[in-house]
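> Task: produce atomic coordinates for the following.
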Amino acid sequence: MVQPAPTSAPASAPSPPSSPSPSPEPPTWRPYRPPPGQTTTSNNNNNNNINIDQEPPLDPSILPTGSKSLSGISLRAFLIGTTFGLTTALTLLTTTSNPLYTPLWRIPFFLSSLSLFHFLEYYITAAYNTRFATTSAYLLSSNGWTYHIAHASAITECLLTNYFSPTPLVLTPRLITAQVTLGLILMIVGQTVRSVAMAQAGSNFNHTVQVKRREGHILVTGGLYSVFRHPSYFGFFWWGLGTQLVLGNVFCLGAYALVLWRFFASRIDREERFLVAFFGKEYEDYRKRSWVGIPGIH
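The predicted model follows:
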C-alpha cells in the first residue's frame, strides 16, 4: 500500500533584519584644556602672561609657623567658640533655674564675656583691617602673662569671697543688684564703644603703637572719634572695671583700676607723641576738642 508523503509545515515568513541600536553620539562640547606649558593672557590691565599650569605661590605667613597661620586661627576660633558656648549655657542654667542657682554664675559669665571680647578683637580686625589680621589679633597671648594672671586673680577672688563669705556683711540685696547692674552697663558700653571704634578706624587702627606713618594713614576724627580721642582705650578701661563689679570683687576692682590706668596713661602719652609728629597742628587741634574718657588722663 502506498503511504502518502508527509506534508511539511508551511515555512514561516523570514523576519526582517533587526536594525542595530543607535550608539550615543559623542558630546559636542568639552572644556578647553590648553596643552602643557601654554600661556594665557590675564584680564587685568597689565595684560601679563601667566602660566596656567603653574600653581600660585604659597604665602608663607599662612603656614603653621606663620603670623597668619590658618591652623592657628582656626584652632583659636574653635577654642573660643567652644568656651563661649559652654560658659554661656552654664550662666543661663545657674541664673534661670532655681534648683541650680548659685552666686557663682558670675564666673562662667566672666569667661563667656572674655571669649566674646577676644573673638571680636580678631573678627573686626579681619573685617576692617585685614592686612593686620594675624593670630596675635586675638590678643590671647600678645599681652603677656600679667594679662592672664589678672583674669585668674579675678576668678580666684570671686571663688574665695563666695566660699568664706557667701552672705555679704555690708551690701544689701538691693545694693548687690545695683552693683551687678552697673557692672553690666559698663561692660556693654565698653565693649560696644571699643568694637565700633575699631570698625570706624578701619585700616588706621592697630593693636600696637605705630612708630612710623604708613602710606594711607589718616587722622580719623569722625564717628566716635569726634567725641573720644582714644575710644578703644576708653572701652577697654570701663569694660575691665565692669567685669569686676559683676564678679563682686573688691581687691581686683582696685587692682584693675590702677593697672589699667597706668597702662593707658603711659600708652596714650607715647602714642600721642608719634601722632603729633605724624599730623602736627592737625592733631594738636583735634586733641584740644576731644576727650579721653578715662579719669586723670587728658
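> from here on, contacts and neighbour counts on C-alpha atoms
Noted.
> Need the nearest residue in space to T95, chain neighbours excluded.
Closest residue to T95 apart from its sequence neighbours, by C-alpha to C-alpha, 6 or more residues apart in numbering: Y101 at 5.4 Å.
> count of residues packed around that neighbour?
Neighbours of Y101 under the rule other C-alpha atoms under 10 Å: 14.
> same deal with L247?
Residues near L247, counting by other C-alpha under 10 Å: 26.
> Ok, W291 next?
18.
> what comes up buried for stretch 261-274?
W261, F264, A265, I268, E271, F274 (16 or more other C-alpha atoms under 10 Å).
> what do you get for stretch 283-297?
Y283, Y286, R287, S290, W291, V292, G293, I294.
> now, which of those lie within helices?
Among the buried residues of stretch 283-297, the members falling in helices (DSSP state H) are Y283, Y286, R287.
> doesn't V276 make contact with the first one?
Yes: at 5.8 Å, Y283 and V276 qualify as touching, with contact defined as C-alpha atoms under 8 Å.
> Would you mind measuring from L114 to I50?
47 Å (C-alpha to C-alpha, to the nearest Å).
> before we move on, what about G293?
For G293 relative to I50 (C-alpha to C-alpha), the value is 54 Å.
> Now do the closest residue to S69 other than its chain neighbours: how many residues are near it, please.
In this structure, S69 finds its nearest non-sequential neighbour in I62, 4.0 Å apart by C-alpha to C-alpha, 6+ apart. Counted with other C-alpha under 10 Å, the neighbours of I62 add up to 16.
> so the spatially most central residue of the chain, which of the three states?
What sits nearest the mean C-alpha location of the chain, by C-alpha atoms, centre = their mean, is Y123, with 2.7 Å. Here Y123 is helix, with the state taken from DSSP: H, G, I helix; E, B strand; the rest coil.
> Quick check: the gap between it and T243.
Distance from Y123 to T243, by C-alpha to C-alpha: 22 Å.
> again with N51
For N51, the distance to T243 - C-alpha to C-alpha - is 56 Å.
> please give me the structure for this one as well, since I'd like to look at both together:
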Amino acid sequence: MMLCYDGKLSLYCFVTASVIAGLPEILFRLEFDNYMSYLQNMWVIHILLYGFLNLLLALAFRGFAYRVAVRATFLGYVFAVGILIFFCSSASWQMFGIYISVLAFFHYSEFLAIAWTNPDTVSIESFILNHSLAYGIAACSSWLEFIVERYFFPTIKEASSISYFGLVLCLGGEVLRKMAIFTAKRNFSHIVQNKKAENHELVTHGVYGFCRHPSYVGWFYWSIGTQLILQNPFCFVAYAITSWRFFHERVLIEELTLLNFFRGQYVDYQKKVGTGLPFIVGYKVEL
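Purely as a prediction, here's the structure:
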C-alpha cells in the first residue's frame, strides 16, 4: 500500500524539521560560529529557526495540509532537540532528552501508521496529541516530578540501568503497537467503532495470534517505560495504575462491540488468545 499524500507531507516535514534542528549544533562543531558571537544562545537560534519554518509552512500550505505539516514539523523538531539534549547537556538532563524524543516519535508515528494503512480515516486526531485532558495532566505531572526531583537530587536523574530498561520497554511497546496497526490495516481505528463496516474483519493472525489487544499492550508498556526513562518513582506508580484502569475499561467496551460484530467467532478467539494485558481478561460471555 502506497503512502497517501498527507502521509508523505508529514514525513517530509518531520525529517526536514529534524535535520534543520540539528544544524546549529553541527555548525558550532565545525566552528562556523561567526553568528554565535552575536546570538550567544543556542535556544535563541532554535526559536528563530522554528519560527522561520512555521512561516514557510503558513506560506506554502492551507487547510488540512497546513495542520498536518505544522504538527509533523513540531514533532520532528522536538525529536531532534531531544537527541541534542542527550548528547550535549549535563548528565542529569540527558535522559529527559531521550524521553522527549521517544514522546515526539510516538505521536508522529501514530499519524504516519494510520496514513499508511488506513488513509481514509486519517485526521488531525491521528497524532493523538489531544488524546484527553487526563493524558495532558499526566504528561505535565511527569515533567514536574522530573524537574523537582532533579533540582533537589540531580544525581538520581543521571542515566542508569533503570532508565535504559525504560527505553527498551518504550521501543518494544512502540514496535508492538505499530505491528498491530500494520497487521490490522483498515480494521484498526483510534476510536472504538459502534457500527460494523462492510469490510471489517476479525484479525487473528500475526501479533493478534499472541494477544487480542497488541496495540493496547504496546501502549501500556510504552507508557510506564517513559517514567522509567525519567526515573520518576511517583509517576511510575501513578502511570501503571491509571493506564491499567484505562485499558481495563477500554478492553471491556471494545470486546462488547466485537462480540456484537462477530459473535461466536470472537468467543472462540477469546478462548484461544488472552488480552496480553496483566490481570485483564476482557468481556466474557457464554453463547
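> what's the TM-score for these two chains?
The TM-score (TM-score structural alignment, normalised by the length of structure 2) is 0.74; 221 aligned residues with a C-alpha RMSD of 1.8 Å.
> I'd like the ones in helices among the buried residues of stretch 283-297 of structure 1 as a markdown table, with distance to V209 of structure 1 appended.
Converted to a markdown table, these look like this (distance: C-alpha to C-alpha, whole Å):
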| residue | distance to V209 of structure 1 |
| --- | --- |
| Y283 | 16 |
| Y286 | 19 |
| R287 | 17 |
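> Pick out whichever of those sits closest to C252 of structure 1.
R287 (31.8 Å; C-alpha to C-alpha).
> Looking at structure 2, name the residue matched to that closest one.
Alignment note (TM-score structural alignment): R287 of structure 1 maps to Q270 of structure 2.
> quick one on the thing from earlier: L114 and I50 of structure 1: which is more packed in?
Shown here are L114 of structure 1 and I50; by other C-alpha under 10 Å, L114 has more neighbours (19 against 13).
> What lies in contact with stretch 245-259 of structure 1?
For stretch 245-259 of structure 1, the external contacting residues (C-alpha atoms under 8 Å, 6 or more residues apart in numbering) are 106-107, 110, 150, 153-155, 157-158, 161, 179-184, 237, 240-241, 244.
> So which of those are in helices?
106-107, 110, 150, 153-155, 157-158, 161, 179-184, 237, 240-241, 244.
> Report the buried members of these.
106-107, 110, 154-155, 157-158, 161, 179-180, 182-184, 237, 240-241, 244.
> Tell me the residues of structure 1 aligned with stretch 235-248 of structure 2.
Residue span in structure 1 matched to stretch 235-248 of structure 2, by TM-score structural alignment: 252-265.
> how much does that stretch stray from structure 2?
Stretch 252-265 of structure 1, aligned to structure 2 and superposed, deviates on average by 0.6 Å (mean C-alpha distance after the TM-score superposition for structure 1).
> roughly how far is that stretch from the heart of the chain?
25 Å (C-alpha atoms, centre = their mean, to the nearest Å).
> got it, and stretch 77-95 of structure 2?
That offset, for stretch 77-95 of structure 2, works out to 18 Å (C-alpha atoms, centre = their mean).
> which residues touch the residue nearest to H230 of structure 1 when sequence neighbours are not counted?
Among residues not flanking H230 of structure 1 along the chain, V292 sits closest, at 5.8 Å (C-alpha to C-alpha, 6+ apart). Contact analysis of V292 of structure 1 by C-alpha under 8 Å, 6+ apart lists F228, R229, H230, P231, F234, H298.
> corresponding residue for G85 of structure 1 in structure 2?
Match for G85 of structure 1 (TM-score structural alignment): A80.
> what do you get for L116 of structure 1?
Looks like L116 of structure 1 aligns to F105 there (TM-score structural alignment).
> and its match, what does it touch?
L75, G76, F79.
> Including distance to H46 of structure 2, could those go into JSON lines?
Formatted as JSON lines, these follow (distance: C-alpha to C-alpha, whole Å):
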{"residue": "L75", "distance to H46 of structure 2": "14"}
{"residue": "G76", "distance to H46 of structure 2": "13"}
{"residue": "F79", "distance to H46 of structure 2": "13"}
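> What subset of these is buried?
L75, G76, F79.
> How about the first one, nearest residue that isn't a chain neighbour?
The spatial neighbour of L75 of structure 2 that comes closest, neighbours along the chain excluded (C-alpha to C-alpha, 6+ apart), is A104 at 5.1 Å.
> average offset between the helix or strand where the one you found lies and structure 1?
Assigned by DSSP states H and E, A104 of structure 2 belongs to helix 91-117. Here the mean offset of helix 91-117 of structure 2 against structure 1 after fitting is 0.9 Å, by mean C-alpha distance after the TM-score superposition for structure 1.
> contacting residues for the closest residue to S112 of structure 1 other than its chain neighbours?
Nearest non-adjacent residue to S112 of structure 1, counting by C-alpha to C-alpha, 6+ apart: F84, 4.8 Å away. Neighbouring residues of F84 of structure 1 by C-alpha under 8 Å, 6+ apart: L111, S112, S113, S115, L116.
> For those, give me CSV that also has distance to G254 of structure 1.
Below are these laid out as CSV (distance: C-alpha to C-alpha, whole Å):
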residue, distance to G254 of structure 1
L111, 20
S112, 22
S113, 20
S115, 23
L116, 24
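> so which of these comes closest to S136 of structure 1?
Once C-alpha to C-alpha is applied, the member of the contacts of F84 of structure 1 that ends up nearest S136 of structure 1 is S115, at 14.9 Å.
> That closest one and A77 touch, don't they?
No: with contact defined as C-alpha under 8 Å, S115 of structure 1 does not count as touching A77 (9.7 Å).
> These two: which has the busier surroundings?
S115 (23 against 18).
> Can you give me the distance of that one to I176 of structure 1?
In terms of C-alpha to C-alpha, S115 of structure 1 sits 25 Å off from I176 of structure 1.
> residue contacts, G22 of structure 2?
A80, V81, L84.
> Just the buried residues out of those, in PyMOL syntax.
Those of those that count as buried under 16+ other C-alpha under 10 Å are selected in PyMOL with:
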select buried, resi 80+81+84
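> how about N199 of structure 2, what's its match in structure 1?
Using TM-score structural alignment as the criterion, N199 of structure 2 maps onto G216 of structure 1.
> sec struct for that match, please.
G216 of structure 1 - assigned by three-state DSSP - is coil.
> Including distance to A127 of structure 1, could the buried residues of stretch 283-297 of structure 1 go into CSV?
Converted to CSV, the buried residues of stretch 283-297 of structure 1 look like this (distance: C-alpha to C-alpha, whole Å):
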residue, distance to A127 of structure 1
Y283, 27
Y286, 27
R287, 28
S290, 27
W291, 27
V292, 26
G293, 26
I294, 28
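> Which one of these is nearest to H207 of structure 1?
For these, the nearest to H207 of structure 1 is V292 (17.5 Å; C-alpha to C-alpha).
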